[in-house]
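Trainee: Below are the sequence and a predicted model for it; my questions follow.
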Amino acid sequence: MARLRQPTAPVAAADVPLAAVVKTAVVTDSAAALPPDWVSAFTADGRLTVVPMPVMVGTEIYGEGEDDITQTLSLALASGASVKTSRPSPGQFEQAYLAAQRHGFESVVSIHISSELSGTADAARLAAARVTIPVEVVDSRTVGMAQGMGVQSAVVAAADGQGAAEVRGFAEKRMERTKVYFYVPSLEQLRRGGRIGAAASLFGTVLAIKPILAVDGGRIVPLEKVRSAARAVARLEEIVAADVASRPAGQPRLAVHHFGNQLEAEALAARLREKCPDCPAPQISALPAVLAAHAGLGVLAVIVGESSTPTD
């Protein structure tokens, strides 16, 4: 596999030189937590499409990125109102793939939230079977900017003129080296959504327990349990710092997600920067609504990835 520059932070369109012929379009879903300004730089010519994931608050259905649902979702979570999520329809993916074909692309790489947490990849596969343009559907086995980093690598590889197999390979290898660690003040939303499995049996319903969780093998799994929120956040920092220290110097890249607690996320990012001085400043962003609906208010998530170029 050819080597090419990989993104170390949200990549500006001007920083991604186009090959003479860009053969592969990239499609993803809004669980990738990509920065809106970054997305807009690549969508005009069809190189990237982000399919919104639906969130239902009460009886109203909102599309991530299409509707401003942050305040509505925050109020619903705070009040205990009904919040549900769903996968995009196969028809939405079919439209995205046909649009790529109309733009003149020869193939599509479609990168999606872990199939252990959502049926989104299945919907993409159903759509891929309906179109004539070849589509490589990738189960990211992760969420948030861990998925997003793979999408960024895919966009850069496609801009370099790589074919679908190579684009998929770059994305998968970057995502395989990316970890997700997070703290939630309460397991209630994860329990309601059926997203915790083993974590639920480990932590039970003990309200004093503050869990630190991770995404492993595409599933949410428990790492540790502590007795206070302050200790949970401190321990999250320690886990991230240890992960960073285990990676090649100068390679780790960090992202911090939050929902309803931006100032806390900014403070966490500042402390992580002090503990990881060789890392660029962590990217800070709200957790996508489709993920926040399950994690709940006050979530803090840290993604640890690398900027190194994947090779065979």
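Mentor: Received it, and whenever you're ready, just let me know what you need.

Trainee: Please make it C-alpha for all contacts and neighbour counts, starting now.
Mentor: Noted.

Trainee: where exactly do the helices run in the stretch 201-312 of the chain?
Mentor: 229-245, 262-275, 289-295 (DSSP state H, counting those that start in this stretch).

Trainee: Pipe these into TSV and attach mean neighbour count per row.
Mentor: Below are the helices of the stretch 201-312 of the chain laid out as TSV (neighbours: other Cα atoms under 10 Å):
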stretch	mean neighbour count
helix 229-245	17
helix 262-275	17
helix 289-295	25
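
Trainee: Take this one as well and set it beside the first:
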Amino acid sequence: MSVAIVTDSSSRLPATLLDEHAILQVPLYLKTEDGVEYAEGVDDVPSDVISSMKVTTSGANLGDLKRAYAQAWEASEGDGVVAVHMSRRLSGTWSAARLAAEEMDGRVRVVDSRSVGISLGLTTMAAAQAAEAGGSRDAVYETAVRAAATAESMLCVQALDNLRRSGRISAASHLLGSALAIKPILHMSDGLLTLRERHRTSTKAIAKMLDAAVELAGDDAVTIGVQHCQNPELADAVLAQVTERVENVTSTIVVDLGAVLGIHVGPGAVGVTLGYGLAPLS
């Protein structure tokens, strides 16, 4: 067989890619103010929870991770498991994953993607492609680590309320200011969501994000991911603009951020991620 790959639902990989590449996914969770719990990617989550003031989120739990790793180990027929999860600095998922891996006696290696969203998804896909090419468990692990280290991810949000409530932005959050008109460009830096730039209008922020993506891509072959929170029309427009300006695009993917991530960034958010070293996504 080949090395088996596991990720969590914050990767935002569509079911078609998960199924095609036999990637196992463990859910993140959210709980409404009346105590109803939903497992992302398993349960149908009401679309209006993203705007709720009293919804809480939690990472993948230990039981789900243990079951996924055991299933992946069996599927690998002894070749091993590589688990690629969201940044340890954003969630307890990575810590739970390490505990689950310790019970597998060295059969599972856990990668801190240092990211979340489709950046995690592209790192997971890099691992899956390396596994399908016949790489050993350690070689697949190293491929994922390199992909995580080189990925670039930026996000424009439309409102600041969700960010302030979430606590998922770094200590530089005070730079966002108090004016409701501020439209920040955020990016992943050392595993944290941090402020890159701030602008007065969404149009200006998105234009600057696109300029940065084009500059970062340069002449390299890149996979472009666009992610959004309940804003598919804007996501399509962003993808069209960035692909028109980037010379060497290997493939593209557009995904919704889903409920768990959406609660933290708010409706209307849109972002661009660049992944390097991937074969075309199928």
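Mentor: Received the coordinates, thanks. If you're wondering where the values come from, they're calculated on a predicted model, not measured in any experiment.

Trainee: Quick one: closest of the helices of the stretch 201-312 of the first structure to Lys173 of the first structure.
Mentor: Closest to Lys173 of the first structure of those is helix 229-245 (Cα to Cα; 17.5 Å).

Trainee: Give me the helices and strands touching the closest one, please.
Mentor: strand 179-183, strand 210-216, helix 262-275, strand 300-306 (3 or more Cα pairs under 8 Å, 6 or more residues apart in numbering; DSSP states H and E).

Trainee: And those: which comes nearest Asp160 of the first structure?
Mentor: Per Cα to Cα, nearest to Asp160 of the first structure of these: strand 300-306, 19.7 Å.

Trainee: do you know which of the helices and strands packed on helix 229-245 of the first structure lies nearest Ala293 of the first structure?
Mentor: Nearest of these to Ala293 of the first structure, taken as Cα to Cα: strand 300-306 at 13.6 Å.

Trainee: how big's the offset between that closest one and the second structure?
Mentor: Compared with the second structure after fitting, strand 300-306 of the first structure has a mean deviation of 0.9 Å; criterion: mean Cα distance after the TM-score superposition for the first structure.

Trainee: pretty sure Ser251 of the second structure is in contact with Val226, am I right?
Mentor: No - with contacts defined as Cα atoms under 8 Å, Ser251 of the second structure does not count as touching Val226, sitting 11.5 Å away.

Trainee: Of the two, give the one with the bigger neighbour count.
Mentor: A direct count of neighbours by other Cα atoms under 10 Å for Ser251 of the second structure and Val226 places Val226 higher, at 29 against 17.

Trainee: and Asp79 of the second structure, what does it touch?
Mentor: 1-4, 73, 136-137 (Cα atoms under 8 Å, 6 or more residues apart in numbering).

Trainee: Mind checking which of these land in helices?
Mentor: Taking DSSP state H, the ones among the contacts of Asp79 of the second structure that sit in helices are 73, 137.

Trainee: Buried among the contacts of Asp79 of the second structure? Need that as a selection in PyMOL.
Mentor: Filtering these down to the buried ones (16 or more other Cα atoms under 10 Å) takes a single PyMOL command:
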select buried, resi 2+3+4+73+136+137
